[in-house]
Structure formats: structure tokens, C-alpha cells
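# okay, structure incoming, though there's no sequence with it:
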């Protein structure tokens, strides 16, 4: 059976869910709800120890839908990259250009979505073997308009826009040429620390809304 790669999934679904928080139980529950709602690319950040623990638990969950790709975000060092891969990460995400994380990803054949903000950083990310370039923080530098301008000299580089992307901005980023959008706090909201039924039901509804916003969008 064909097993889709990370870029296959991002090009088809156009959505990467970013889970950040300090409660491993809540993050694990969020990952399960998002995957059950049809979100196939889920990133758990390492900005707190809870992220790595939630990644480990989620990767070992037999109920996780087949085809779900779990990754580790905010990966800053080679040691973090190794720990994330050992915990079950299928890809790594960095906030900026990290040569050691990219080198570990290449060595272990694990895709790296490398953070970049400028043309020079995008060039460095590609040169070092990034699978895609993560434009971060997208909203702070002009949003979709900046992405369109940045993408002009790099038409063949897959860009993923992340950072403050509200639901009503999704279409703009995709029209500007993003392969996908990464969404964190606008998607998670209270579910990042509340694993109660109401919070998780609201998360599932927001996931459905984001998937609806990305479906049928042609890549520029």
C-alpha cells in the first residue's frame, strides 16, 4: 500500500496542526481529537517537556488513525532531534535555520521543516537539506503579501506559513503560494490546557472548519 510522505499529506490537506502547551494529558487528547477529525499532520512542540511526553504517548496510541503523521516542533538542537525521533516523530520542525538539526534529519532520513524569514535564510535552509521552508512568524512581516514576494525568487521551494493564521486568512496564504498553513493557538485555544469534553468538542469543530477552508484550494 502507498504510504504518503509528509509533503504529499501537506499538499493534499494544506494543514499542519501545531500543539503547544505544558499539559501532556491535554496535548495527547488534542492530538487524538485532531487525528480523529481528519487532520493528518500534527506537530507537538518541544517548548515544554509536555510536548515530548505527549508525542511519545500519541505515537504509541493504537487508536490513532492510520496515516497520521506526528512530528516534533521547536527543535533547536541535535539532542532534541534525536530524542524526538526516538519518541516517534516522523518529521522535525525548527523555528529558524539550525544546521545541527538539519544534519540529524538528513542523517536519519527524517524530513525537516526549517524555519526561515528572509531570502538568505530560505536559501540556507534549502542548501542544508530542508524538506520545506517554514515562513515564521508569517503575520509579523506582512502575512500573505510577504509570502508572495518571498516566493517569487523561489518558485520551486515548498513554503509553509505559520504564525497567527486565523481561519479567515487561510485562503490568502494558500493563494499566495503556501503549500500549507500551520495553525497553533487559533486552533487549540482552551484545549491546550483543558481536556474536558466541551473543550475537545470545540477543538474538533475548529479542526473541521480549518479543513473545510483548506479543501479544494489549488496550489499556486
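Good, I have the coordinates. In this text, all values refer to a predicted model and were calculated from it rather than measured experimentally.

# C-alpha from now on. contacts and neighbour counts both.
OK.

# all strands of the chain, in order?
15-19, 41-45, 69-73, 92-93, 112-116, 132-135, 159-162, 180-183 (DSSP state E).

# can you redo these as CSV with mean neighbour count and distance to residue 150?
Converted to CSV, those look like this (neighbours: other Cα atoms under 10 Å; distance: least, Cα to Cα, whole Å):
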stretch, mean neighbour count, distance to residue 150
strand 15-19, 25, 20
strand 41-45, 28, 24
strand 69-73, 27, 23
strand 92-93, 29, 20
strand 112-116, 29, 11
strand 132-135, 28, 9
strand 159-162, 27, 10
strand 180-183, 26, 15
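
# now the ones you listed in CSV, with distance to residue 54?
As requested, the strands of the chain are exported to CSV (distance: least, Cα to Cα, whole Å):
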stretch, distance to residue 54
strand 15-19, 10
strand 41-45, 7
strand 69-73, 10
strand 92-93, 15
strand 112-116, 20
strand 132-135, 23
strand 159-162, 21
strand 180-183, 18
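
# and the closest residue to residue 164 other than its chain neighbours, how many neighbours does it have?
Distance criterion Cα to Cα, 6 or more residues apart in numbering; nearest residue to residue 164, sequence neighbours excluded, is residue 139 at 5.8 Å. Other residues lying near residue 139 total 19 when counted by other Cα atoms under 10 Å.

# take this one as well and set it beside the first:
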């Protein structure tokens, strides 16, 4: 993925699935289901067992228009590991050293921030997208307040975001949403893949409609 593609992909498919599990095999299975059901952005967090191997496997099997990245990326060494695994993008929980390192390597980054100062710091460090996290603390109103002084920054809402919340964040100016529990549920820890498949279809359908309206 080219750096500029992250923003355009989130705009056209405004759901990034967050796979954070306790089982390497279950996480891989969950990622496969998400891609099969039309989710086009999948993030596997580094806190998940076997995360980098999962990313490499999913990336090799992903549709041409789908991207698989790595979340909870903190350090420069983490970025190196993502590059070696073939990850398409990185996601950080804060303005970590990984943000500038990803920019230096030409790897797209969605950097976590909550305040105006953090958001601007993430943008200056080279993040293509600023991940408002945890979004649920301030809600869509907080996002709108950040968008007013920073209209040039593409924001994505992450943390406590389901379909109804995602609609509200897009209305407030977000380009998309990162979704963990409301979409992935417990599938990455051995939960039902059939239930995940149903949720993924619903989110993919909503994302396709929202992307067309963007």
C-alpha cells in the first residue's frame, strides 16, 4: 500500500476491523472470515499471539483490494517487524516513535491521539490518519471540535464504535472507524465464526453504502 492509499481506502470503505485475540489460530480464522465477507481493512494487533505470522498469511491470501496491517505498534523495531511481515499499514495507540519511523519507511500509519496537541503532533510526525482514541470518551462532539481547527487532518474514530456510532462519527467529519468488539467480538479468542460472519456482512454492507456516499 502506498502512503496516500490509506486515506482513500478508508474513505471508500470506512471500516477497519481490529483483530485482538488470545489465540493465533482463532485470530487467523477470524481474519479470513472478515476478508471473505467484504471487510477491506483488517488490523491485527501486536498483542495477539502470532500476530506477525497471521498478518503475513492473511496478506498472501487477501483480495487485491484488501489490506492487512498491524496495530499496537510502538517502537521503531516494531515497524521493522511489520515491514518484514509484509504488513500494509501500521496503527499506533498514541504518538509513539513508530509514527515517524513508519513515515521514514514510507509505510502508511494511523496514529492514536486524543487531544488537539496529540492530534497535531501525530500529523507533524507523518501520520496519514489520526486515530481518535478512545473515541467513546468524548463522542462525536469531541471529534467535531478537533476537526474545526484541523480540517486538513483525516480522523478515524476508534474505541467503542459500532455501526450506529460510526454513522454519527462520519457525520461529525471522520473518514472512517476502527471497530473491534462490535464487529470481531470473541471470534479471535475462539468464539463463533458463524456469528462473526453475520456481523462482518452487516458491517461490510454498511461500509459499502457509506463509502459510496462519501
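Looks like it came in fine. None of the values given here were measured: they were computed from a predicted structure.

# just give the TM-score of the two.
For this chain pair, the superposition-based TM-score is 0.92 by TM-score structural alignment, normalised by the length of structure 2; 209 aligned residues with a Cα RMSD of 1.6 Å.

# related to what we said a few turns ago, the residue nearest to residue 164 of structure 1 corresponds to which position in structure 2?
Using TM-score structural alignment, the equivalent of residue 139 of structure 1 in structure 2 is residue 136.

# cool, and residue 166 of structure 1?
Residue 166 of structure 1 maps onto residue 162 in structure 2, by TM-score structural alignment.

# and what of residue 193 of structure 1?
So, by TM-score structural alignment, residue 193 of structure 1 is matched to residue 189.

# and of the strands of structure 1, who's closest to residue 203 of structure 1?
strand 15-19 (11.2 Å; Cα to Cα).

# that older thread, OK, contacts around the residue nearest to residue 164 of structure 1?
Applying Cα atoms under 8 Å, 6 or more residues apart in numbering, we find residue 139 of structure 1 in contact with 163-165.

# turn those residues into TSV, including neighbour count.
Output for the contacts of residue 139 of structure 1, formatted as TSV (neighbours: other Cα atoms under 10 Å):
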residue	neighbour count
163	20
164	18
165	23
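
# of these, which stay in contact in structure 2?
When you map the contacts of residue 139 of structure 1 onto structure 2 and apply both residues aligned by TM-score structural alignment, their matches' Cα atoms under 8 Å, the shared contacts are 163-165.

# can you tell me how far the most far-flung residue of structure 2 relative to its centre is from residue 10 of structure 2?
Farthest-out residue of structure 2 from its mean C-alpha position, per Cα atoms, centre = their mean: residue 149, at 23.6 Å. Note on residue 149 of structure 2: its distance to residue 10 of structure 2, by Cα to Cα, to the nearest Å, is 22 Å.

# now residue 178 of structure 2
Relative to residue 10 of structure 2, and taking Cα to Cα, residue 178 of structure 2 is found at 10 Å.

# got any residues that touch both of these two?
With Cα under 8 Å, 6+ apart as the test, residue 178 of structure 2 and residue 10 both reach residue 16.

# now do whichever helix in structure 1 runs longest: which elements does it pack against?
Counting by DSSP state H, the longest helix found in structure 1 is helix 197-214. Counting contacts by 3 or more Cα pairs under 8 Å, 6 or more residues apart in numbering; DSSP states H and E, helix 197-214 of structure 1 packs against strand 15-19, helix 24-36, helix 170-175, helix 185-188.

# format the ones you listed as a markdown table; extra columns: distance to residue 86 of structure 1.
Output for these, formatted as a markdown table (distance: least, Cα to Cα, whole Å):
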| stretch | distance to residue 86 of structure 1 |
| --- | --- |
| strand 15-19 | 19 |
| helix 24-36 | 17 |
| helix 170-175 | 33 |
| helix 185-188 | 26 |
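
# circling back: next, format the contacts of residue 139 of structure 1 as TSV and append distance to residue 18 of structure 1.
Below are these laid out as TSV (distance: Cα to Cα, whole Å):
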residue	distance to residue 18 of structure 1
163	10
164	11
165	11
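
# fine by me, we can end here.
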